[in-house]
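**Student:** pasted the sequence and its predicted model underneath.
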Amino acid sequence: MKYAFFSLILVNVVFFLWESNILGRGSVSSQSYKELRLPRALDPITLLSERSGSSEKPAGMVLASVSGSQVKPEKIKETTPIIESASVQEKGDVAEIPLSSKGGAQSSCFQWGPVTEESQAREVLNLVKAESDQAAVVRKPSDLTDGWWVLFPKAHDMEAARANRNMLLEKGVTDLWLFDKGTLQGAISLGLFKGLNRAELAQQRFTEKGIITEVVPRQVRGDAYWVRIPWSRPASELNEVLKSTDSKQAAGSSPSLVPCD
């Protein structure tokens, strides 16, 4: 029984040594070394820095270069819409040229005015009648210039406006009026004149005293006279005809030549 027990232990030791590859290296050693070389099949995943001296290119390198070339066309496609949008913008600028030319299109009718005196309108009518036999005098509500203000400019608020008034009083200007409401609120009137020439002379006197002023027309709403002139020729020719009249210099009026409404 004792010999059987030792025999079993011996068999186990031999089996352990055989499993540990300690016994039997003679013919099996080459086979075991071949099995250890199997991991070399994974050489393509070796780092490039470790294979810099090798002239052989792994298959992975070829795939990487192909994937890199596939990215470049995508970048070009991303920039293409920007180029197209710029060309569209250039086309839009060209399309706007006819719109601007419409602004200078020749009108087939002009009207001269407004004036408050019918006699002024009749003078102009007599001048243009020979060139446009359908010209006529019409009367309609209009914005009229009824005198000219000489103003000390508006202040930002009423407190500053009152300070401006005190400054003018200290300079000896006593004929003044501070507007406390309306479109001229904050401005100070230094005079209202019927004609533009008189207003400009007054402005010059204030300038000599070191007081900055501005001349502003006094606008009122009322009925006025216009000369309606059908005209098929350039407007410059009609302006030449109107140059021979001094009606534009009439006091209290600011007539102009505009397309018919």
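**Tutor:** Okay, I see it.

**Student:** hey, let's count contacts and neighbours off CA atoms from now on
**Tutor:** OK.

**Student:** what about the strands in the stretch 1-150 of the chain?
**Tutor:** 109-115, 136-152 (DSSP state E, counting those that start in this stretch).

**Student:** structure two is appended below for comparative analysis:
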Amino acid sequence: MTETADPPPSSDDVRESRQRAGRAIRDLSHAFIGRHASVEQIDRLSEVLEGITAELWPQDHRSRFDAFDRERDIDYPQGRFTHDFDDRPVSGTASPYGLDLELHRVGDEIEALVTLRSAHEGAPGRSHGGVVAALFDDVFGFVLGVIKQSAFTGELTIRYHAATPLFSELACRVRFDHQDGRKIYLVGELTERSSGNLIATAKATFIAVDPEMFARLTAERPPPPDESSSPTA
């Protein structure tokens, strides 16, 4: 089995289909968690999903490096913007785990608007704290694009000031703080838009990396395993 990259971005039909499928999977997760279903419906859902999964496993592995690499060179415009890394776990439009963010650049800050839903629930009526942490980690990554620096997360600290509500629009706003050698320090906050309440604050240390070294190390990694034979497949 070989590893292949996606068709180039001009293949709009493939990209749009993947984005549609990603959104459908996300909506399915919220419907599955947030609504009652009969045993017959659940069994039918399992059969359909297991059948489609069985069709996909024999296909060639996909490499997401090209999309990741393109993202590094994008200049985010002021105001609302989109990005090309559709598989990015939190902000990707084709990601089954995406949060359906609305992204804005405000000066040198990044603001992500988001409404968390049923599948994000931890305590009743409230988001799981790990979802909030993942949100900050992903949105901090766009600040690296603003300052034009490749880096990885070294440390992420979240302070929760209040319960994170579901079904209410939130604003996650993050920015560059300072840099000390390879260490890049970022800060941000999460607020509820309707009330202005502070939900959480975050600070992160990212470690700068050389893009060429990163590309070389990525190329040297072994191919992904055959997941179709894993216990969970």
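**Tutor:** Now that the structure is in, tell me what you want to look at. Predicted, not measured: the structure shown is a model, and the values here were computed from it.

**Student:** TM-score for this pair?
**Tutor:** After superposition, the two chains reach a TM-score (TM-score structural alignment, normalised by the length of the second structure) of 0.19; 75 aligned residues with a Cα RMSD of 5.9 Å.

**Student:** deepest of the strands of the stretch 1-150 of the first structure, which one?
**Tutor:** Most buried of those by mean neighbour count (mean count of other Cα atoms under 10 Å) is strand 109-115; its value is a mean of 23.

**Student:** elements contacting it?
**Tutor:** Applying 3 or more Cα pairs under 8 Å, 6 or more residues apart in numbering; DSSP states H and E, we find strand 109-115 of the first structure packed against strand 136-152, strand 214-230, strand 256-259.

**Student:** closest to Glu19 of the first structure out of the strands of the stretch 1-150 of the first structure?
**Tutor:** Shortest distance between Glu19 of the first structure and the strands of the stretch 1-150 of the first structure, using Cα to Cα, is found for strand 136-152: 115.2 Å.

**Student:** what packs against the closest one?
**Tutor:** Here strand 136-152 of the first structure touches strand 109-115, helix 118-128, strand 188-193, helix 196-208, strand 214-230, going by 3+ Cα pairs under 8 Å, 6+ apart.

**Student:** got the buried residues for the helix or strand harbouring Asp69 of the second structure?
**Tutor:** Using DSSP states H and E, Asp69 of the second structure sits in helix 65-72. Using 16 or more other Cα atoms under 10 Å as the burial criterion, the residues of helix 65-72 of the second structure that qualify are Ala67, Glu71, Arg72.

**Student:** a markdown table please, covering these and showing distance to Gly154 of the second structure.
**Tutor:** Conversion of those to a markdown table gives the following (distance: Cα to Cα, whole Å):
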| residue | distance to Gly154 of the second structure |
| --- | --- |
| Ala67 | 23 |
| Glu71 | 20 |
| Arg72 | 19 |
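
**Student:** quick one: which of those residues is nearest His178 of the second structure?
**Tutor:** Arg72 (20.1 Å).

**Student:** and the strands in the second structure?
**Tutor:** Listed in chain order, the strands found in the second structure under DSSP state E are 3-5, 61-63, 79-81, 102-106, 109-114, 151-160, 170-180, 183-192, 198-208.

**Student:** now the first one: buried residues?
**Tutor:** Buried positions in strand 3-5 of the second structure, judged by neighbour count with 16+ other Cα under 10 Å: none.

**Student:** and what of the second one?
**Tutor:** By 16+ other Cα under 10 Å, the buried positions in strand 61-63 of the second structure come out as His61.

**Student:** so what does that strand touch, helix or strand wise?
**Tutor:** On a contact count with 3+ Cα pairs under 8 Å, 6+ apart, strand 61-63 of the second structure meets strand 3-5.

**Student:** counting contacts, what elements does the strand it packs on pack onto?
**Tutor:** strand 61-63.

**Student:** quick revisit: pipe the strands of the stretch 1-150 of the first structure into a markdown table and attach distance to Leu125 of the first structure per row.
**Tutor:** Shown next, in a markdown table, are the strands of the stretch 1-150 of the first structure (distance: least, Cα to Cα, whole Å):
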| stretch | distance to Leu125 of the first structure |
| --- | --- |
| strand 109-115 | 9 |
| strand 136-152 | 7 |
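
**Student:** follow-up on the earlier one: Ser87 of the first structure: which of the helices and strands packed on strand 136-152 of the first structure is closest?
**Tutor:** Taking Cα to Cα as the criterion, Ser87 of the first structure comes closest to strand 109-115 out of those, the separation being 40.2 Å.

**Student:** if we can go back for a sec, make TSV out of the helices and strands packed on strand 136-152 of the first structure and add distance to Tyr3 of the first structure.
**Tutor:** What follows is these, written out as TSV (distance: least, Cα to Cα, whole Å):
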stretch	distance to Tyr3 of the first structure
strand 109-115	140
helix 118-128	151
strand 188-193	137
helix 196-208	141
strand 214-230	136
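
**Student:** just say which of these is most tucked in.
**Tutor:** Neighbour counts (mean count of other Cα under 10 Å) averaged over each of these peak at strand 109-115, with a mean of 23.

**Student:** returning to that earlier point: what's the closest of the helices and strands packed on strand 109-115 of the first structure to Val66 of the first structure?
**Tutor:** Judging these by Cα to Cα, what sits closest to Val66 of the first structure is strand 256-259, at 70.3 Å.

**Student:** pull out the buried positions in the closest one.
**Tutor:** The neighbour-count criterion (16+ other Cα under 10 Å) identifies Leu257 as the buried residues of strand 256-259 of the first structure.

**Student:** check which helices and strands it sits against.
**Tutor:** Under the contact criterion of 3+ Cα pairs under 8 Å, 6+ apart, strand 256-259 of the first structure touches strand 109-115.

**Student:** tell me the angle the strand it packs on makes with strand 214-230.
**Tutor:** Strand 109-115 of the first structure and strand 214-230 meet at an angle of 140 degrees, taking axes from the mean of the first three to the mean of the last three Cα atoms, to 10 degrees as the criterion.

**Student:** where's Ser30 of the first structure relative to Glu19 of the first structure, distance?
**Tutor:** The spacing between Ser30 of the first structure and Glu19 of the first structure, counted by Cα to Cα, to the nearest Å, is 16 Å.
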